[in-house]
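# Got a sequence here, can you model it:
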Amino acid sequence: MAFIDYYKVLNVSKSASEKEIKAAYRKLARKYHPDLNLDNKEAEMKFKEINEANEVLSNPENRKKYDKYGKDWKHGEEYEKAQRQRQEYTQHQSSQHGFSEQEYSDFFESMFGGRRTSSRQAHSTIFKGQDFHAELHLDLKDVYTKHKRVLTVNNNNIRLTIPAGVENEQVIKIRGKGGEGLNGGPNGDLYIKFIINNRTQFKRAGNNLYKNVDLDLYTSLLGGEIMVETFNGNVKLKIAPETQNETKVKLKGKGFPVYKKEGEFGDLIITYRIKIPSKLSKREKELFKELQKMR
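Okay, the predicted model is just below:
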């Protein structure tokens, strides 16, 4: 496996902070994203390389191993641990029971799952593959309904169904979609972190949505009907006479889908904001003065 300098890939120094690494990754990911570089194989390869570098350097434990072991960072620490256990066990068993090296080897294999076909071959210990970490950026409207996506992680296309109601910064695990295991060990897992961008007029809090609605002074005083936009269409609301500013109305079931509970929704909370009329005519001012005297 050729050595890849992940710091050079992200164009950061080896002393870069987590914040600097994150900023560098996002900048490069936007630049080389496949959606912005259609049919550009070079940009596609660069994008994959950037993601690979971010998966390692954005994870403190992985970064520590990478700095210490270089290209062998995935298994370097495990090798050292297994070697220490072997040496300690050899010394202990030799002093307690007088095991020979050959006898120890057979015992070690039975204990730790190694497999030896001949006494001259090296012992092998099974290791799980590296876990991968990726970010998936979506808009709030994208996660209002269940939909399918294809992700490219380390040159592999992964098809997944994204349930409705995914939360911002929620992490899901896909088993076996990480790095390959060593010596027949299981593959690692893929952890996907969702970054949900909200470009709507709604504020989301859990399964509920919140929205401010302007109400003219006359409708608030006399009552009436208005059309209000919800996340999935318009509804007609009746306004009670003498509705006060900051009055809240709950529209049950008009909020956001409940994660992995099909057909269940939170509520939409409407807050009325009464707008005071401006640029009054002379006659309007006279009428308001008459009302003032009456009150």
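# C-alpha only now, for contacts and for neighbours.
OK.
# Only the buried residues of the helix ranked longest in the chain, if you could.
When the chain is parsed with DSSP state H, its longest helix is helix 76-97. With burial defined by 16 or more other Cα atoms under 10 Å, the residues of helix 76-97 counted as buried are 86, 90.
# ok, then the element right after it?
helix 101-112 (DSSP states H and E).
# what angle do that next one and helix 76-97 make?
Angle between the axes of helix 101-112 and helix 76-97 is 120 degrees (criterion: axes from the mean of the first three to the mean of the last three Cα atoms, to 10 degrees).
# To compare with the earlier structure, here is another sequence to fold:
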Amino acid sequence: MSKDYYAILGVSKNATEIEIKKAYRKLALQYHPDRNPDNKEAEEKFREVNEAYQVLSDPQKRAQFDQFGRVFDENGSSGFSGQDFGSTIFEEFFGDVFGDFFGGARGARQRKRPRKGSNIEVNVEIEFLEACFGISKKVKVPKTANCKRCDGTGAEPGGVTTCNTCHGTGQITQRQGFFTLSTTCPQCGGTGEFIKDRCKECKGEGSVREYKTLEVKIPAGIENNMTLRISGGGNDGIYGGPAGDLFVHVKVKEHEYFRREGRNIILDVPISFVDASLGTSLNIPTIDGSETIKIKPGTQPDEKIVLKGKGVPDVQGYGIGNMIINLKVVIPTKLSKKQKELLETFKKESNEDTYSSEKSLWEKMKSFFNS
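Below you'll find the model as predicted:
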């Protein structure tokens, strides 16, 4: 069962961005592990709150959730299951203030602990039939990767030394009367280390920008504006943390003839009024080839023919839709003299029996015009 992210944050579906942020901040502080040590229930609640905020704070993900109630990964399954939200979003939202708020050396140690890399979002456009049957697409993704020369440290081999200002603690302690105030070391930024020789490859940044080509498996039945999550396809993590995720927003092009309604394929087929009256057979295109259909005599405008199992498979494997053919009877606007004469003869020969399927309507209209 999919989660109700609005209920988790305690906001309405019409909540503004400010209301969502306010609700998230309150709940994240309430359930943060630092305030609830060894409390598994609070830890799980904290993860849920972070998960809800990641979806509802992003306009595209929020629209995806509002429409489908879930976000899809590369296999067509709902995203976020088993994902470690931890405190990654919390740290991005609150910054280092939270660590200093709870005080102690833990604030400094947190800055060195492994952190998950940031997510990447890309758009991919596919053809209508590619969405029906699924396809693998190569996507060129701009990524932030850890520098291979320094392994993300930003220093040349042997170029890291203990900070002389804080002596490796990451904090500066000052006494003011009876009070002791600890602040983050301005020299090392709280890491307790100082880079004396910057990496020649990344210029001390610890990371480089590169393009990586990933093969994205787009499942059969995917719909326009659905989003796939590629776990670990995002930017590299910090201090050995896991890579972020890649979110692929799929755009499906419109087809010249077919349109889609859920799992069903809709096709409008024009037929002449003569074929509608006398009946005929037509060979029509389908998404996987062609099919011969029979038009029964006396077919009315907008009658439908349903071809079972000729639609699109459900993106999560729950069956296949149908193909629905809308018969559009075309009335000629230009007639030759001979055609007019034939229609006049047809008109003289017509009576209520000619329109037996609409006999009651025929009688009412005849009575109206003769009154």
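# Not counting its neighbours along the chain, what's nearest Pro277 of the first structure?
Nearest in space to Pro277 of the first structure, with sequence neighbours left out and distances taken as Cα to Cα, 6 or more residues apart in numbering, is Leu217 at 7.1 Å.
# Could you report the neighbour count for whichever residue in the second structure pairs up with the one you found?
Mapped onto the second structure by TM-score structural alignment, Leu217 of the first structure lines up with Phe273. Using other Cα atoms under 10 Å, Phe273 of the second structure is surrounded by 18 other residues.
# What of the one 3 residues further on?
Other residues within reach of Ala276 of the second structure, judged by other Cα under 10 Å, total 21.
# Please identify the helix or strand for the nearest residue to Ile89 of the second structure once chain neighbours are set aside.
Excluding its sequence neighbours, the residue lying closest to Ile89 of the second structure (Cα to Cα, 6+ apart) is Asn50, at 6.4 Å. Asn50 of the second structure belongs to helix 40-56 when elements are defined using DSSP H and E.
# which of the residues in that helix are buried?
For helix 40-56 of the second structure, by 16+ other Cα under 10 Å, it's 42-43, 45-56.
# C-terminal to the helix or strand harbouring Thr345 of the second structure, what's the next element?
Using DSSP H and E, Thr345 of the second structure sits within helix 337-349. Using DSSP H and E, the helix or strand that follows helix 337-349 of the second structure in sequence is helix 359-370.
# buried residues in that following helix?
Using 16+ other Cα under 10 Å as the test for burial, helix 359-370 of the second structure gives Trp362.
# Which elements pack onto that helix?
Helix 359-370 of the second structure makes packing contacts with no helix or strand when contacts are defined by 3 or more Cα pairs under 8 Å, 6 or more residues apart in numbering; DSSP states H and E.
# now the residue nearest to the spatial centre of the second structure: how far from Phe368 of the second structure?
Nearest residue to the geometric centre of the second structure (Cα atoms, centre = their mean): Thr227, 2.1 Å. From Thr227 of the second structure across to Phe368 of the second structure, the span is 58 Å (Cα to Cα, to the nearest Å).
# any idea what Lys137 of the second structure aligns with in the first structure?
Aligned counterpart of Lys137 of the second structure in the first structure: Arg149 (TM-score structural alignment).
# Its match is in what secondary structure piece?
Going by DSSP H and E, Arg149 of the first structure is part of strand 147-153.
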